[in-house]
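J.: Sharing a model prediction with you, sequence too.
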Amino acid sequence: MHQCKKSLAAVAIRKAKTGDFDFVFRLMTEALEPFYDGDHQAHAQRIFTTHINNNIDSVGQFSLGQYMFIAEVDYHPAGMIHLVVKKQGTVKISPLIVAPEYRGKFGIGSKLLRHAEDFARKHYARQLYCTVAAQNQATFKFLLRKGFHLAGKAQDHYKPGIDECMLYKPLSQSTTPGLSDISIVPFDEKKHTAATRRLILSQVGSSFYGVNNTWIDTLFAGYRRREGRNVDTKYKLIFIAEQDRKVVGVVGATPKKGQPIKIMPLVAKSETVFEVLVANLPQLLAGYSRKLYVHLIPEPWQIACLQRHGWTIEGLFPEGYALDITVQQWGLRIKKRDIKKARNSVRSKP
């Protein structure tokens, strides 16, 4: 083990060289064996050889090139990252490993990840992605802190008893639009009824059979029953997104037994408005629920928004609402801090 004073250590990242194979093989075997089945020596040999042989991947169907980099601390190898440039305009991390003796020191993992992002942008990638074992909580939480979003989880994927999480990070300059000129207010029946009705009908329509004027009348009637907070009356909560005093988004919420809340409708006139609604739903509804779920037929940008805010897909309903249409259920557990904020907000009201 190499002992270095943290403040004086020089950290560098370079391309892997022929003499690095033993280090790479040791790292991959030690780090991957608890979470993945298979021949890790053969895996290490294949990706290392591809990198050394001018990055040309002769067997990968979607691979444009494979590149390996070594992190050094005072010229001693401390970590590695292998990057695969894909034909789809993405870059895959497979894998990123910090040597055990350097973990938690010198920011090796962060520097390797930053190098990967810079590398991906130079290759005009729109997205960086990877997978990590759910049981590897240290790495999973590290990636979430660094801006990766959870795309999904596959059970028993690479090894029985080990679930694999799929994560990605968009590389565009800004993933969150400006939200300051949009406000969310409780539904005002006198003020909002006509515009709310028009927006729901224009956005939900044929994709959800039965959503019509009668359905909207029932939504409004449920809102009038909200004061009792009795779930058996199927009372509703309705919030409106306003921009320049116009209705630009609508959220309807139905509290259920056991404290989940079904969100329907969730409609917005723009991506920005959708983002505002999704970002604010947990705090708006924390006083009523521990968990939210919504039925949608989402566009890719809506999926990205939901994942960005911690929602996960929970189910698919082929023809559940209309012929030839598959509806998705997305869910979100409300965090304790959102519940605390909601309670404090109630206490602070005169």
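T.: Okay, I see it. For clarity, every value in this text was computed on a predicted model and none was experimentally measured.
J.: make it CA atoms for all contacts and neighbour counts henceforth
T.: Will do.
J.: and the helix or strand containing Thr131, what does it pack onto?
T.: Applying DSSP states H and E as the criterion places Thr131 in strand 127-133. Identification of packing neighbours for strand 127-133 by 3 or more C-alpha pairs under 8 Å, 6 or more residues apart in numbering; DSSP states H and E yields strand 90-98, helix 108-122, helix 137-145, strand 162-170.
J.: again, 6 Å this time
T.: strand 90-98, strand 162-170 (3 or more C-alpha pairs under 6 Å, 6 or more residues apart in numbering; DSSP states H and E).
J.: nearest to His115, of those strands?
T.: Proximity to His115, assessed across those by C-alpha to C-alpha, is greatest for strand 90-98 (11.2 Å).
J.: Below is an additional structure, to be compared with the one above:
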Amino acid sequence: MTDDFIVEQTQESDFDALRGLFVSTLEPHYDGDHDAHLTRLIDAHRANGQDANGFNSLAQLGYVVRLEPGGRPVGYINLAVKRHGTAKISPLIVDPSARRRGVGEALLNAAPHDVRLLYCTVSEDNLNAQTFFFRQGFVRVGTAPDQYRRGKTELILQRPRLRSGVKNDDPFNLVRVQDSAQWRKFTELAHSAHVNQPLPAATKVTYGPLRAEPDPVNAKAKTAYIASSPDGRELGGIILTKKKGGSTKLSTIAWTDTDVLDKLLTGLSRTEEFQETAGRIYVHMPVDPDATRVFQAHQWRLDALIPGLDDTSQVAAQWSTASAHVAPSVQSPSSVADQKTWSDYHAELQDMISAREWDSFETPQELLISLMAEVGELAEELQWTSKIPTRDLDQHSIGAEMVDVYNYLLRLSWHIDIDLLDAAFQKLMRVKEKYPVDKSRGTTKKYTELR
């Protein structure tokens, strides 16, 4: 028993209750015969997990949550355990009446200890599910358009398990290489540690910021940073180069283990070059499972897979930072909108809140009060401006306040499990019914007054 509920394997008596919950939860987001899907899982559960139709699946493990012994299931998870030591969550369902009580987390914890990786897909418009999985440490590793419903994109999520040789509270300062002695240490490290590509012997770096160079792009100027442990060991380093179009290339990255690579990407985001770049930061990396997990965890974007770029026997991955990672002060007004979607924004907002653990302070009441306060600040921006032409209003300040209002409204919908997009379309349909075009055109009358 966990808190006030019970987690146990699916029983024969659960199947009828699960059928309604299964279909009603999946139908809004996925096509296909959900009843047949559950029937196949039930058959596997009856056979001690053996899936007669599964190719890579070793077992289908089903668990339910009950609020009391013998009670109806209010949560269900099926884990398709694969031959590779991974498990796909297919699906995880919590009854709306039992959400935000730890039921979903308890179901995730039911996964066997020898499963090294959990993964799943979530519809891009299922914001409640995205919020849950991001809070549980899952990261988005890709997208799959039209996978389970035409016109819908699935987010591919997984929970990474990185080694922890460098603790979060360990001193780890990434400092600019400022003299030949430090540069010698960097080159020695690059020849003994992991590197994305061999460091040419003739490589030269400037011992200052790239912006101090007269023409850093055409001069191919490079600047380097190095990180050391408290006892003086060199742990990792990076070399940055300015490129045409305002982007910056992470031309060399050296790391002693995966945890150092993780810390280097965190340190990179604090460098002057990162903050001042007018485009993106990008890097070419050999395809490697551990390095891939690190870049995915930092929300870098996979741009391309390039066979034979540095070695005919290897495939290189080009990773780049998303637009939202670039300093706002140097972005063009349309750069984010041109490359981002609302789904991307919602995912990054969830990731930001989860990383800072702000959600632990949030309640619907606190969010509503904050929402009302932000509406007041928006009103202040427009107070006494009725005679000012719209084009002369402070669009930057007004836009910022509108975003604050939107963020709190969105977070409120997550906390009380409201699908805002679905609710919006339902409301729109009701408004259309109440206000027929032929009766409401050109009038502000309430629907009860229309004739």
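T.: That came through fine. The structure presented is a predicted model; accordingly, all values stated were derived computationally and were not measured.
J.: And Lys17 of the first structure, what's its match in the second structure?
T.: Matched to the second structure by TM-score structural alignment, Lys17 of the first structure sits across from Gln11.
J.: follow-up on the earlier one: what span of the second structure lines up against the strand holding Thr131 of the first structure?
T.: With TM-score structural alignment as the criterion, strand 127-133 of the first structure aligns to 117-123.
J.: Tell me the mean distance between that stretch and the first structure once they are aligned.
T.: Stretch 117-123 of the second structure differs from its equivalent in the first structure by a mean of 1.8 Å after superposition (mean C-alpha distance after the TM-score superposition for the first structure).
J.: What lies in contact with that stretch?
T.: Residues outside stretch 117-123 of the second structure that contact it (C-alpha atoms under 6 Å, 6 or more residues apart in numbering) are 86-89, 154-159.
J.: repeat that for 7 Å
T.: By C-alpha atoms under 7 Å, 6 or more residues apart in numbering, the residues outside stretch 117-123 of the second structure that reach it are 29, 86-90, 129-130, 153-160.
J.: quick revisit: okay if I get the helices and strands packed on strand 127-133 of the first structure as TSV plus mean neighbour count and distance to Arg290 of the first structure?
T.: Supplementary listing: these in TSV, determined by neighbours: other C-alpha atoms under 10 Å; distance: least, C-alpha to C-alpha, whole Å:
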stretch	mean neighbour count	distance to Arg290 of the first structure
strand 90-98	21	35
strand 162-170	21	24
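J.: For those strands, give me CSV that also has distance to Lys256 of the first structure.
T.: Below are these laid out as CSV (distance: least, C-alpha to C-alpha, whole Å):
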stretch, distance to Lys256 of the first structure
strand 90-98, 41
strand 162-170, 30
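J.: closest to Tyr223 of the first structure out of the ones you listed?
T.: Relative to Tyr223 of the first structure, the nearest member of those by C-alpha to C-alpha is strand 162-170, separated by 38.4 Å.
J.: packing partners for the closest one?
T.: Contact partners of strand 162-170 of the first structure among helices and strands, from 3 or more C-alpha pairs under 7 Å, 6 or more residues apart in numbering; DSSP states H and E: strand 127-133, strand 149-159.
J.: corresponding residues in the second structure for the last one?
T.: Just to be clear, that refers to strand 149-159 of the first structure. Against the second structure, strand 149-159 of the first structure falls on residues 139-149 (TM-score structural alignment).
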